[in-house]
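>>> Using only what follows, build the 3D model:
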Amino acid sequence: MVGGAGEGAGKPDFSERFRTDFETLLKWRRDVRRFRRDPLPEGTLDHLLHLADLAPSVGNSQPWRIVVVDSAQKRGEIVSSFEAENEAAAQAYDNDKAMLYRQLKLAGLKEAPVHLAVFSDEDPEQGHGLGRMTMPETLAYSTVSMIHTFWLAARAEGVGVGWVSILDPEKVTQILQVDGSWRLVAYLCVGFPEEEHVDPELERARWQARTPLSSRILHR
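Next up is the predicted model:
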């Protein structure tokens, strides 16, 4: 590999093997719901977060704010929030769909050794507002970019990530006692997968299959 970050001259020479491996990584980046309880090796989480922090952000604002949820009490409150919201969601479906919904494994909150609550600062000083005057939502988009970077880095280390979205954002903000101006973007479960699959769990459960890319590309 030629050159490096900040060196100015040259660009990385990514081999065909690397490009193939990268495609494999993208295919194996799955939303993990079934975790082993054993902890991550010491230093692994810090390493993954440092890689994630390399993600791009609007105006170089780095708006992501990451809360590592270690407290058993706070985790329990998060689980309670999930269970309440999950049941409310189930009741929105008709009988057959509700039955299937309740059978889905939609969180690994009780098993995953690491919980991360990822917020986006809605008005960070860093970046001086550059690039977000007309589209302030780009701050949250930047945070999502960081999350995806973290996800790929984790999978490259054999670590699984699950994004739990069935939560009340205001409730999570209160439980974790963070700045009320921060916006919850994701609650992530992190740990080693109990099992590995290249296909999405929702597809295996026949909830929703993936659709061809051609159905989502428009030309004008």
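>>> rest of the way, CA atoms for contacts and neighbours
Fine.
>>> where's Ser145 relative to Ala89, distance?
27 Å (C-alpha to C-alpha, to the nearest Å).
>>> Who has more neighbours out of these two?
Ser145 (19 against 14; other C-alpha atoms under 10 Å).
>>> for this structure, what spans make up the strands?
With DSSP state E as the criterion, the chain has strands at 64-68, 114-121, 160-164, 182-191.
>>> Show me where this protein has its helices.
For the chain, the helices defined by DSSP state H cover 16-28, 44-52, 72-90, 95-103, 138-156, 169-176, 201-204.
>>> buried set for stretch 120-127?
Of the residues in stretch 120-127, Ser120, Asp121, Glu122, Asp123, Gly127 count as buried by neighbour count, 16 or more other C-alpha atoms under 10 Å.
>>> Which one of those residues is nearest to Ala72?
Ser120 (23.9 Å; C-alpha to C-alpha).
>>> which residues does that closest one contact?
Going by C-alpha atoms under 8 Å, 6 or more residues apart in numbering, Ser120 touches Pro63, Trp64, Arg65, Leu139, Ala140, Thr143, Trp182, Arg183, Leu184, Val185.
>>> With Ala92 instead?
Residues near Ala92 by C-alpha under 8 Å, 6+ apart: Ala98.
>>> now the other sequence, so there's something to compare against:
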Amino acid sequence: MTQPNHCFSDAERRGLYRAIYERRDVRSQFLPDRTPPDVLARLLEAAHHAPSVGFMQPWDFIVIESCEVRETVLSMFEQENQKAAGRFEGERQERYRSLKLQGIMESPLNLCITCDRDRGGPHVLGRNSIVDTDLFSTCLAVQNLWLAARAEGIGVGWVSILEQAQLSTALNLPEHVYPLAYLCLGYVSEFLDQPELEAKGWRSRLPLHELVHRDTWGNR
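Modelled structure (predicted):
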């Protein structure tokens, strides 16, 4: 019996894997060009089509163009980044301070993807044992948007050096809504051949064969 062929075409597969391998966390290469509304709409639609446990769809999207809001967030970043630098010593600290870890003002658009921890009510299918599946689901929306952005030629940078309670206040979030990902978006001058942290000698990609186990931990 002939099995149905659900594979993408060769060209479609190449495009998908290219987006995966060329996706970058962009901080330094943003151009001032505005993202057209139809492109932004496609990115948000891609994010909204992420899988979610119990189909709860816990995400919301705050599109941030205001310079005032972004300046507030940048000030918060600088405060937290100073703390983070203090965790390292010597040459490692110098290297850390040399890294550009945000593009809040340089990017023409910021986007906060939030997680509504009450969405779907108190009993969401599939969430009984692992309550953080709402957060995991929202991370999938981030990844969907990121891959779609690469296909559109849009760079994305995740600003993770932020204190979440302060960010919630700055964005006027309800108490039950968690600011999961603060992103910088925009067209870029280039997509680097390597992740920037790898190119700057901060860390290298781990070999896959060291990370694959069979049946139980340690059987490589």
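>>> TM-score them against each other, please.
Here the superposed chains carry a TM-score of 0.91, computed using TM-score structural alignment, normalised by the length of the first structure; 211 aligned residues with a C-alpha RMSD of 1.6 Å.
>>> related to what we said a few turns ago, tabulate the strands of the first structure (a markdown table), appending distance to Arg132 of the first structure.
Output for the strands of the first structure, formatted as a markdown table (distance: least, C-alpha to C-alpha, whole Å):
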| stretch | distance to Arg132 of the first structure |
| --- | --- |
| strand 64-68 | 15 |
| strand 114-121 | 13 |
| strand 160-164 | 26 |
| strand 182-191 | 16 |
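>>> before we move on, back to that, give me whichever of the helices of the first structure is most buried.
Among the helices of the first structure, helix 138-156 has the highest mean neighbour count (mean count of other C-alpha atoms under 10 Å), at a mean of 21.
>>> What span of the second structure is that one aligned with?
Counting by TM-score structural alignment, helix 138-156 of the first structure falls onto residues 133-151 of the second structure.
>>> repeat for stretch 178-197 of the first structure
Going by TM-score structural alignment, stretch 178-197 of the first structure lines up with residues 173-192 of the second structure.
>>> In the matching stretch, which residues are buried?
177-188, 191.
>>> Now for the counterpart of Leu26 of the first structure in the second structure: which residues touch it?
In the second structure, the residue paired with Leu26 of the first structure is Ile20, using TM-score structural alignment. Contacts for Ile20 of the second structure were tallied using C-alpha under 8 Å, 6+ apart; they are Leu147.
>>> Against Gly186 of the second structure, how distant is Ile20 of the second structure?
Separation of Ile20 of the second structure from Gly186 of the second structure (C-alpha to C-alpha) stands at 18 Å.
>>> try Glu94 of the second structure
Separation of Glu94 of the second structure from Gly186 of the second structure (C-alpha to C-alpha): 29 Å.
>>> and if you look at Ala47 of the second structure?
16 Å.
>>> can you check Ser9 of the second structure too?
When distance is defined by C-alpha to C-alpha, Ser9 of the second structure is 29 Å away from Gly186 of the second structure.
>>> just Asp134 of the second structure next, same as before
27 Å.
>>> for Thr138 of the second structure, same thing?
21 Å.
>>> now Lys200 of the second structure
In this structure, Lys200 of the second structure and Gly186 of the second structure are 22 Å apart, going by C-alpha to C-alpha.
>>> With Pro37 of the second structure instead?
On the measure of C-alpha to C-alpha, Pro37 of the second structure and Gly186 of the second structure end up 12 Å apart.
>>> ok, now Pro4 of the second structure?
40 Å.
>>> go on, His209 of the second structure?
From His209 of the second structure across to Gly186 of the second structure, the span is 35 Å (C-alpha to C-alpha).
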